[in-house]
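J.: Provided below for reference: sequence and predicted model.
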Amino acid sequence: MAGVCTAGTDRKQQGKESGMKRALISVSDKTGLGDFARGLEELGYEIISTGGTKRALEEAGLNVIGISDVTGFPEIMDGRVKTLHPNVHGALLCVRDNPEHVKQIRDLGIQDIDMVVVNLYPFRETVQKPGVSHEEIIENIDIGGPSMLRSASKNYRFIPVICDPADYEQVLQELRENGETAAETREHLAAKVFRHTARYDAMIADYLTKKTGEQFPESMTITFDKVQDLRYGENPHQNAAFYKGMNPQYSLANAVQLHGKELSYNNIQDGNAAIEILKDFQGQPAAVGLKHMNPCGVGIGNTISEAWDKAYEADPVSIFGGIVALNEPVDEELAEKLSKIFLEIIIAPDFTPEALEILERKKNIRLMKLDTTLEPSNTKKYTNVNDGLLVQDMDVKSVTADELECVTDRKPTEEELRQLLFGWKVVKHVKSNAIVLVKDDMTIGVGAGQMNRVGAAKIAIEQAGPKASGSVMASDAFFPMPDTVEAAAAAGVTAIIQPGGSIKDQLSIDACNQAGIAMVFTGVRHFKH
């Protein structure tokens, strides 16, 4: 131990005599590290480092001071403790225009550290590793790194702190041109550091909270990474950006854009709504046409091309300028059909080379490749309100034929039952109050977002026109009055699926019996506000 302490004292004394500045570097992400450290060395900096970073710098031919030479104490507990020492944090927290602070560190033989370059153990990547153990995850909770970052950032008036390799070039440039970093630069870097450590702590808290089964803890910190700045928000006078969560699997944030101009705010909203609908149609070719967050056409078929034909036929007017989501690859035949109309986005698991050649003739259309077999990565849905956040479970509830309760004299036929379940999957994703008419594996009428249910029914029926005869109806919530059933009967609807649960259910049941309509209750509602 004495030898270590003596070496540390000797190296510190050498630094004092030379007047060299010191940079403490300890990083997990070693992108650009060698060039940056070499640039610092050329500017007269001594490099202090630890563990794997020290080895990487030495292999790059740089002279490096080990952290034990600074602390006078060896790294212990497999590296768990190496930088938590007054010789490090005293140097980082000293207010350099405070004579008492300066006197204290000089009396104690603590030498200045003039720059900190630290990023943290790869906690997120560790959690995502297949088969990773809880013990390995815990070992990737960084302690010394956040402590150094926070100490130096608190003292950013004097010390530049870098946690992102993207900032290396700017720091080197300012040092070369001015001999120091600008005050504004140091402040921006410190703000980034606190975002970096907050994000890191949020990931750890999220992991442990989920492990303990806590549903709605007393406080919640969620973190997102920027995907891109957007040209504007919902309207041109609103600024906007797109962020993704920590594990965006079945998410538009995970899609690969193969062609077209960048996504807009509204594109992303609509694209997300389209793939949410598509998720309920696994195991069969399905196509979704969507406009302004509501489906304008949904179809299923024996092939993806047939499914698209039905989705298009459902509402060929509204699909103009809309979003299309498909759960099977786009081939040449389908691409020819899709190319004949104006679409904003096509989302699919893949596109054949022939399909891409056809669709890329349209300069602006966005072609998004997304694996539609992925499971949603988050079971919570977040909705912001003014100065607040609503948090709820995602609506992933589905029903099977065995769970339905037939409440009318006439039971639905096997075909009606199949169409009712199809309609129930769609109406779940339509803004309330919602009514959907279905026939022949396709929507034929969608009534969305009305202030009363019969109003939504009238819109759906009007859209369906003569096709309403022989169709089935799905409602996202119960009928408080028999007027919706009466409208359905007049249009020729033969079966209805709805949650049930109104104190006036019997009025609707009686109206169905009188009209010969079969009606089933799900016991589940799907309000979507």
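T.: Structure's in. What do you need? Residues are numbered from 1 along each chain as shown.

J.: drop to CA atoms for contacts and neighbour counts, all remaining ones
T.: Fine.

J.: which residues are contacting stretch 444-458?
T.: Stretch 444-458 has contacts (C-alpha atoms under 8 Å, 6 or more residues apart in numbering) with 294-297, 314-315, 430-438, 459-464, 467-468, 479, 483-484, 487-488.

J.: end-to-end on that stretch?
T.: With C-alpha to C-alpha, to the nearest Å as the measure, the first residue of stretch 444-458 is 13 Å from its last.

J.: before we move on, the earlier item: out of the contacts of stretch 444-458, which end up buried?
T.: Buried members of those, counted by 16 or more other C-alpha atoms under 10 Å: 294-297, 314-315, 430-438, 459-464, 467-468, 479, 483-484, 487-488.

J.: so which of the residues you listed are in strands?
T.: Mapping the buried ones among the contacts of stretch 444-458 onto strands (DSSP state E) picks out 294-297, 435-438.

J.: could I get these in TSV, plus columns for distance to residue 527?
T.: Shown next, in TSV, are those (distance: C-alpha to C-alpha, whole Å):
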residue	distance to residue 527
294	13
295	15
296	18
297	20
435	11
436	14
437	17
438	19
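
J.: now, among these, which is nearest to residue 166?
T.: Nearest to residue 166, judged by C-alpha to C-alpha, of those is residue 294 at 40.3 Å.

J.: list the contacts for the closest one?
T.: 273, 429-431, 448.

J.: helices of the stretch 1-150 of the chain, start to end?
T.: With helices called from DSSP state H, counting those that start in this stretch, the stretch 1-150 of the chain shows them at 2-18, 33-42, 51-59, 67-71, 86-93, 99-107, 123-127, 134-139, 144-154.

J.: end to end on stretch 137-146, go ahead and measure it.
T.: The first residue of stretch 137-146 is 17 Å away from its last residue (C-alpha to C-alpha).

J.: ok, structure two:
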Amino acid sequence: MSIKRALVSVSNKEGLVPFVQALAEQGVEIISTGGTSKALQEAGVKVTGISEVTGFPEIMDGRVKTLHPMIHGGLLAVRENESHVQQMKENGISPIDLVVVNLYPFKETIAKENAAFEDAIENIDIGGPSMLRSAAKNHAYVTVIVDPADYSKVLEEVQQNQEVSDETRKKLAAKTFRHTAAYDALIAEYLTSMVEEENPESFTVTYEKKQDLRYGENPHQKAAFYKAPLGTKTSIAQAEQLHGKELSYNNINDADAALQIVREFTDPAVVAVKHMNPCGVGTGSSVEEAFARAFEADPVSIFGGIIASNVEINAAAAQKMSEIFLEIIIAPSFSDEAKEILTKKKNIRLLTLELGEDKKQEKKLTTVRGGLLVQDEDAYGLDQANISVPTKREPTEKEWEDLKLAWKVVKHIKSNAIVLTKDQMTIGVGAGQMNRVGAAKIAIEQAGEKAQGSALGSDAFFPMNDTVEAAAKAGITAIIQPGGSVKDEDSIKKADEYGIAMVFTGVRHFKH
């Protein structure tokens, strides 16, 4: 369809003036509102004010200006419908062929610290989405643009063909409805949180594309990475990549898993992850000490792993890390010396990310075929738990430290999960098993002789005393678990029989 008349009203004025100037040079009449009209006039573009078209002033602080039959009639009329054309003539309505609109900055407003509710409400656009939806519905005759990135494509077609193709109009219409849907979803999410509605009758969320991915979990699967518009700052989606090839689908999943674990710690900590589970976690007085322990925890599985640190990577740690093949290293920062050492490896990805305290809780979304499961994040910490010691012996000070480490790690491991810890590091991890004693046997086998004097953490209660029996035979001296089984007493008796100190938390950490 040819473009003779355009309505332009934007908040984001990036690239607007040259685009509209080029349209005007093609003989297109420009209609505009408020600040957009002023900006175009200052640039020397002849503009028809919206009030000149509607015959009605902009009122109520600009809340009402485009909601008028002279506008929407010009947008919605079916040009090949004789009745529509006749009604346009009778009412003095002229068709509008192009709409260039982007919306009030609602997202930017609520992103501000201590954003006022009143400001958020005032930045809910009404006229803009209405014009966009009208134009997109009638895309057979109207071209609609919501994104400055599309200016050049439309202009090219207008200059070459004096019209915009059907294919382009359809694509722009689809993009417009995605845009308005995302805008409304963000408003709905904000207002729903304001009234503290837990599980609304419909669940609307929106995400913005961060990047296309080469493929998904496997090369035959297509994939892309999206980020929440106002997501937590401690998300992998917010990380800055300093070096290396682009992240893959599996890299992102593993990096997210590593970040969730390392955020549990305040002292220097390093987490190594393979296939969404930690293969080694170490803490220490320095990052190099923490990495040495994470490496020692499982020097085989760490090969090709993802590393996350909660403190800066220094030269000493970087040197040790450079000696093995790692896919990714994530940290708040890298010293200049560390970057020099690590960037010698062409493909290793180095990412920086703010890892300070982030109290923002996000919903955990899990898709099932044809449906979606929604739950709160598992942000429950040991300091919130109702700790009790049902055994005759209480843990020693050292055992308490090992138990705390085990509990911080086991909540992030696929269930059924068992973790063994000792001397500020994991020494055995049993993940994703169909029975709990099976997970314990895997962790114990991995730990070998190191299991002597270690602590065991379990993500859920013991249905029988067989896990305690296996732990005792391996020389484990302390256990932390939720408790709550009908057979708790059997496990307590078995622990007392072997002199094991056992702690109940009252909190389960299943992770499927």
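T.: It's in. Everything numeric in this text was worked out from a predicted model, so none of it was measured.

J.: hang on, the earlier thing: still contacting in the second structure, which of the contacts of residue 294 of the first structure?
T.: Contacts from those that recur in the second structure, judged by both residues aligned by TM-score structural alignment, their matches' C-alpha atoms under 8 Å, are 273, 429-431, 448.

J.: in helices only, show me these.
T.: The helices, defined by DSSP state H, take in residue 273 from those.

J.: ok, the kept ones among the contacts of residue 294 of the first structure vs residue 280 of the first structure, which is closest?
T.: residue 429 (9.9 Å).

J.: ok, now which ones touch the counterpart of residue 461 of the first structure in the second structure?
T.: Following TM-score structural alignment, the counterpart assigned to residue 461 of the first structure within the second structure is residue 444. Residues in contact with residue 444 of the second structure (C-alpha under 8 Å, 6+ apart) are 420, 428, 451, 471, 474.

J.: any chance of these in a markdown table, with distance to residue 125 of the second structure too?
T.: Shown next, in a markdown table, are the contacts of residue 444 of the second structure (distance: C-alpha to C-alpha, whole Å):
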| residue | distance to residue 125 of the second structure |
| --- | --- |
| 420 | 55 |
| 428 | 55 |
| 451 | 62 |
| 471 | 62 |
| 474 | 65 |
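
J.: counting neighbours, what do you get for residue 67 of the second structure?
T.: Neighbourhood size, residue 67 of the second structure [other C-alpha atoms under 10 Å]: 16.

J.: map it onto the first structure.
T.: In the first structure, residue 67 of the second structure lands on residue 84 (TM-score structural alignment).

J.: the longest helix along the second structure: average distance to aligned residues in the first structure?
T.: When the second structure is parsed with DSSP H, its longest helix is helix 166-194. Mean deviation of helix 166-194 of the second structure relative to the first structure after superposition (mean C-alpha distance after the TM-score superposition for the first structure): 0.4 Å.

J.: how long is stretch 207-216 of the first structure end to end?
T.: Stretch 207-216 of the first structure has its terminal residues 14 Å apart, counting by C-alpha to C-alpha.

J.: residues in the second structure aligned with that stretch?
T.: Under TM-score structural alignment, the match for stretch 207-216 of the first structure is residues 190-199.

J.: need the contact partners of the matching stretch.
T.: Residues outside stretch 190-199 of the second structure that contact it (C-alpha under 8 Å, 6+ apart): residue 200.

J.: give me the buried positions along that stretch.
T.: residue 190.

J.: do the same with stretch 356-371 of the first structure
T.: Going by neighbour count (16+ other C-alpha under 10 Å), the buried part of stretch 356-371 of the first structure is 356, 358-360, 365-371.

J.: so that stretch aligns onto which residues of the second structure?
T.: Residues 339-354 of the second structure are the counterpart of stretch 356-371 of the first structure, counting by TM-score structural alignment.

J.: I figured residue 7 of the second structure was touching residue 37, is that so?
T.: No: here residue 7 of the second structure lies out of contact with residue 37, judged by C-alpha atoms under 8 Å, at a distance of 10.2 Å.

J.: hang on, the earlier thing: ok now the match of stretch 356-371 of the first structure, how far from the chain's centre?
T.: With C-alpha atoms, centre = their mean, to the nearest Å as the basis, stretch 339-354 of the second structure stands 23 Å off its chain's centre.

J.: got a list of contacts for it?
T.: Contact with stretch 339-354 of the second structure is made by 233-236, 238-247, 315, 318-319, 322, 326-334, as judged by C-alpha under 8 Å, 6+ apart.

J.: what touches both of residue 7 and residue 37 of the second structure?
T.: residue 31.

J.: rewinding a little: among the contacts of stretch 339-354 of the second structure, which ones are buried?
T.: With neighbours counted using 16+ other C-alpha under 10 Å, the contacts of stretch 339-354 of the second structure contain these buried positions: 233-236, 238-239, 241, 243-244, 247, 315, 318-319, 322, 326-334.

J.: what is the burial count for the counterpart of residue 420 of the first structure in the second structure?
T.: Under the alignment by TM-score structural alignment, residue 420 of the first structure pairs with residue 403 in the second structure. Counted with other C-alpha under 10 Å, residues neighbouring residue 403 of the second structure total 27.

J.: buried residues in the longest helix of the second structure, which are they?
T.: For helix 166-194 of the second structure, burial by neighbour count (16+ other C-alpha under 10 Å) applies to 168-170, 172-173, 175-177, 179-187, 190.

J.: kindly report the same for stretch 378-393 of the second structure.
T.: Within stretch 378-393 of the second structure, judged by 16+ other C-alpha under 10 Å, the buried ones are 378, 390-391.

J.: so which of these belong to strands?
T.: Among those, no member lies in strands (by DSSP E).

J.: distance to residue 142 of the second structure for these - can I get that in CSV?
T.: Output for these, formatted as CSV (distance: C-alpha to C-alpha, whole Å):
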residue, distance to residue 142 of the second structure
378, 48
390, 73
391, 76
